[in-house]
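how would this look folded up:
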Amino acid sequence: MKALCCLLKRVKEGGYLLGSRIVLRNVALLGKWLWRYHREGSALWHKVISSINGSHSNGWDANTIVRWSHRCPWKAITQVFQEFSKFTWFAVGNGDRIRFWEDLWWGDQSLSSQYPRLFRVVTDKNIPISSILGSTRPFSWNFNFRCNVFDLEIEDLEGLMRSLEYLQLTFSVPDARSWSLSSSGLFTIKSFFLALFHCPNSPSVFPTKFVWNFQVPFKVKSFVWLVAYKKIIQSAKMDWVLPRSISDMQSILFSGFGLSRRGIVLWQAACIALIWVVWRERNARIFEDKARNPESFWDSIFFLASLWPFCSKVFKGIPLIVLQLDWLAACSSDGLV
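Next up is the predicted model:
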């Protein structure tokens, strides 16, 4: 534990814990391998990944369902696929590889999203463009519906055929995939990172200041940091049973303490004390066969949640007993105790 604390302390002092930025940077770096996969089909690593995982239904990527353990590098890469695919689009050549319905190649949405009624009644949902339109003009329109289409579907079909009337297929050029965030159409880590950074639905990030700027023992900070990243919970086969994640709990403000600096510090102390005491209680029950009663368990949380703010600059000069009474009163008024 001492070695771990020293390592984390050196990383923190070196300025590498950049919170949300480092998480999104890692996602962008993983996206690079998704881009390289379809462009390096003859590479040995591509063949190994393809032989192990199989191909995705879109024909461009590896299968995103990886049944290996959590230590498999490609499993981490496939978890980025959903974010990565939002910024890719297809340049139509001969239409042999691009899926007519599910790939993004015509307009701002896939045709399955633009014409959901038609998509529901087609037989082959992964059919390529060339199989529907044919190889010559006029187009053959081989939609192959599995049942008769009715008035609404006929109207949608008419609109679809009109929108594709001026589509030009270049039969001597293969289909290609492009990166929508770059004028050159080529993937860059920087463009992916900036898109994720400004995206409201970007991957959840750890509230760095919540832990590292708070006056608690460093081993407690290190532990909470690992818990928030689900390193401890998963390895110990534990489940967090609150409605939201630990990171979410650390990101919100509890109104019972107010929105002042002191109120925020009290909420930080309560969250960290809860996590720390639960972990120590778990270890005591497993390794020492000891279990405290609920009153003693609550007293431990209550004591640490008062002691840590008492040691901070925000509550300098305020007696510990006053903090304990105020903390208890705030929780009682909100129905927590």
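
From here on, just use CA atoms for contacts and neighbour counts.
Will do.

just the strands in the stretch 151-300 of the chain please.
176-179 (DSSP state E, counting those that start in this stretch).

Just the helices from it, written as ranges.
With DSSP state H, counting those that start in this stretch as the definition, the stretch 151-300 of the chain shows helices at residue ranges 151-163, 189-197, 208-212, 218-228, 231-235, 246-251, 261-287, 294-310.

of all those, which lies closest to residue 138?
Of all the helices of the stretch 151-300 of the chain, helix 151-163 sits nearest to residue 138, with 11.6 Å by Cα to Cα.

To check against the first, give me the structure of this:
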Amino acid sequence: MERKIHLINWEVVCTQKVKGGLGIRKIDLLNKALLSKWIWRFAFEEGTLWKKVIGVKYGQEGLGWRTNEARGAFGVGVWKEILKEANWCWDNIRFKVGKGTRVNFWTDHWCGDEALSRIFPQLFALAVHKNATISEVWDSSLGQGGWNLRFARDSNDWELVVIEALFNMLREFKLSQEEDSVVWRGGGQGKFGVSCAYNLLAAPNSLEFPVRCIWVDKVPTKAAFFAWEATWGRSLPWIGSKEEGGSFLIAVFCVVVKRKMYITFFYTVQWLGFFGILSLPCLGFIGCSQRRS
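I've put the predicted structure just below:
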């Protein structure tokens, strides 16, 4: 088998097109996203047969959003492998509070950027009921309802400032008659999607790649790929070329159009610093020539 030169790093190839890659997905990350889908489905779906079977077999944690850890003595269970992705998946899930009976006030992520126990660790350490649900902390007898937090001791002066910050964060939240639910934070309008999950796992870089100058409509595919390689400075005829400034006529591309006619395209490249050389949009066709039989 003939061994050819690998011009572009595989990490670059697997990057999204808008970030300079070809959008080819990595199998390991795609598999991780597919497994995470079942973590989401177990938390999101209600009353489905498969969820009941899994819940009976492995048991459920306190409020029923997750199963207990799978501890099979032999073999590798499917659900056991799925649970390996649970931590990553739950890092991107938050709760939408309704009745508040299935959401932990301190340790679940329902308010702010993370769980309240992480935002206010000093207050969490003083909390009397660390595992209280939101409904247990909510006091409906206080007018239109309010929060009734209990701490192990009286608060110091500096702690009053922290408590005030907590109540300011909770000001807009009220319980309702809806059921508690989960929301996916990684896009997809609050619902889990394999593509959204994969993009989170891939962690694309923040580089601004000139994608519109590379993948141009009506440009021959080979010409576009040549431009992509040249942009990364890895086009075979130009490897090692770091000359700055100016434009260079580098190639002529011919495309067969209609029946026996050729349209000839000329392309130029220009230095772009980090990205190497960039193939500019086609300068237009020079003319047509008759195809020989």
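
So after superposing, what's the score?
These two chains, once laid on top of each other, score a TM-score of 0.56 by TM-score structural alignment, normalised by the length of the second structure; 181 aligned residues with a Cα RMSD of 2.5 Å.

Mind putting the helices of the stretch 151-300 of the first structure into TSV with mean neighbour count and distance to residue 80 of the first structure?
Conversion of the helices of the stretch 151-300 of the first structure to TSV gives the following (neighbours: other Cα atoms under 10 Å; distance: least, Cα to Cα, whole Å):
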stretch	mean neighbour count	distance to residue 80 of the first structure
helix 151-163	13	32
helix 189-197	18	11
helix 208-212	17	22
helix 218-228	18	19
helix 231-235	13	19
helix 246-251	18	20
helix 261-287	17	29
helix 294-310	17	38
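
so what corresponds to residue 163 of the second structure in the first structure?
For residue 163 of the second structure, the aligned position in the first structure is residue 157, judged by TM-score structural alignment.

these two touch, right, its match and residue 117?
No: Residue 157 of the first structure is not in contact with residue 117 according to Cα atoms under 8 Å; the separation is 9.4 Å.

so which of the helices of the stretch 151-300 of the first structure gets nearest residue 4 of the first structure?
Among the helices of the stretch 151-300 of the first structure, helix 218-228 comes nearest to residue 4 of the first structure, with 8.1 Å by Cα to Cα.

so where in the second structure does that closest one end up aligned?
Counting by TM-score structural alignment, helix 218-228 of the first structure has no counterpart in the second structure.

now swap in stretch 323-332 of the first structure and tell me
Counting by TM-score structural alignment, stretch 323-332 of the first structure falls onto no part of the second structure.

Name the residues of that stretch that come out as buried.
Neighbour counts using 16 or more other Cα atoms under 10 Å place 323, 324, 327, 329, 330 of stretch 323-332 of the first structure among the buried residues.

chain center to the strand or helix carrying the fourth one: distance?
Right, the one you point to is residue 329 of the first structure. Residue 329 of the first structure is located in helix 320-333, with elements delineated by DSSP states H and E. The gap between the average C-alpha position of helix 320-333 of the first structure and the chain average comes to 37 Å, counting by Cα atoms, centre = their mean, to the nearest Å.

try stretch 175-185 of the first structure
Mean C-alpha position of stretch 175-185 of the first structure versus that of the full chain (Cα atoms, centre = their mean) differs by 23 Å.

go on, stretch 54-72 of the first structure?
17 Å.

Over to stretch 112-119 of the second structure?
In terms of Cα atoms, centre = their mean, the gap separating the centre of stretch 112-119 of the second structure from the centre of its chain is 21 Å.

counterpart of that stretch in the first structure, which residues?
Under the alignment (TM-score structural alignment), stretch 112-119 of the second structure falls on residues 107-114 in the first structure.

Residue 276 of the first structure reaches residue 219, doesn't it?
No: taking contacts as Cα under 8 Å, residue 276 of the first structure lies outside contact range of residue 219: 10.1 Å.

contacting residues around residue 145 of the second structure?
Neighbouring residues of residue 145 of the second structure by Cα atoms under 8 Å, 6 or more residues apart in numbering: 138, 139, 174.

Just the buried ones from those residues?
Applying 16+ other Cα under 10 Å to these, the neighbour count classes 138, 174 as buried.

for the contacts of residue 145 of the second structure, which one is nearest residue 29 of the second structure?
Distances from residue 29 of the second structure to those, taken as Cα to Cα, are shortest for residue 174 (38.4 Å).

Which residue is the nearest non-sequential neighbour of that closest one?
Spatial nearest neighbour of residue 174 of the second structure, chain neighbours left out: residue 145 (7.6 Å); criterion: Cα to Cα, 6 or more residues apart in numbering.

Please, where are all the strands along the stretch 1-150 of the first structure?
Listed in chain order (using DSSP E, counting those that start in this stretch), the strands of the stretch 1-150 of the first structure are 88-91.

Around the equivalent of residue 51 of the second structure over in the first structure, count how many other residues there are.
Under the alignment defined by TM-score structural alignment, residue 51 of the second structure corresponds to residue 46 in the first structure. Around residue 46 of the first structure there are 18 other residues, counting by other Cα atoms under 10 Å.

show me what contacts residue 46 of the first structure?
Contact analysis of residue 46 of the first structure by Cα under 8 Å, 6+ apart lists 37, 40.

Quickly note the distance from it to residue 55 of the first structure.
In this structure, residue 46 of the first structure lies at 11 Å from residue 55 of the first structure, with Cα to Cα, to the nearest Å as the measure.

residues in contact with the corresponding residue of the first structure for residue 194 of the second structure?
Alignment of residue 194 of the second structure against the first structure is given by TM-score structural alignment, with residue 189 as its counterpart. Contact criterion Cα under 8 Å, 6+ apart gives 28, 29, 31, 32 as the residues in contact with residue 189 of the first structure.

change it to 10 Å
The neighbourhood of residue 189 of the first structure, defined by Cα atoms under 10 Å, 6 or more residues apart in numbering, consists of 25, 26, 27, 28, 29, 30, 31, 32, 195.

so of those residues, which ones are in helices?
Cross-referencing those against helices under DSSP state H gives 25, 26, 27, 28, 29, 30, 31, 32, 195.
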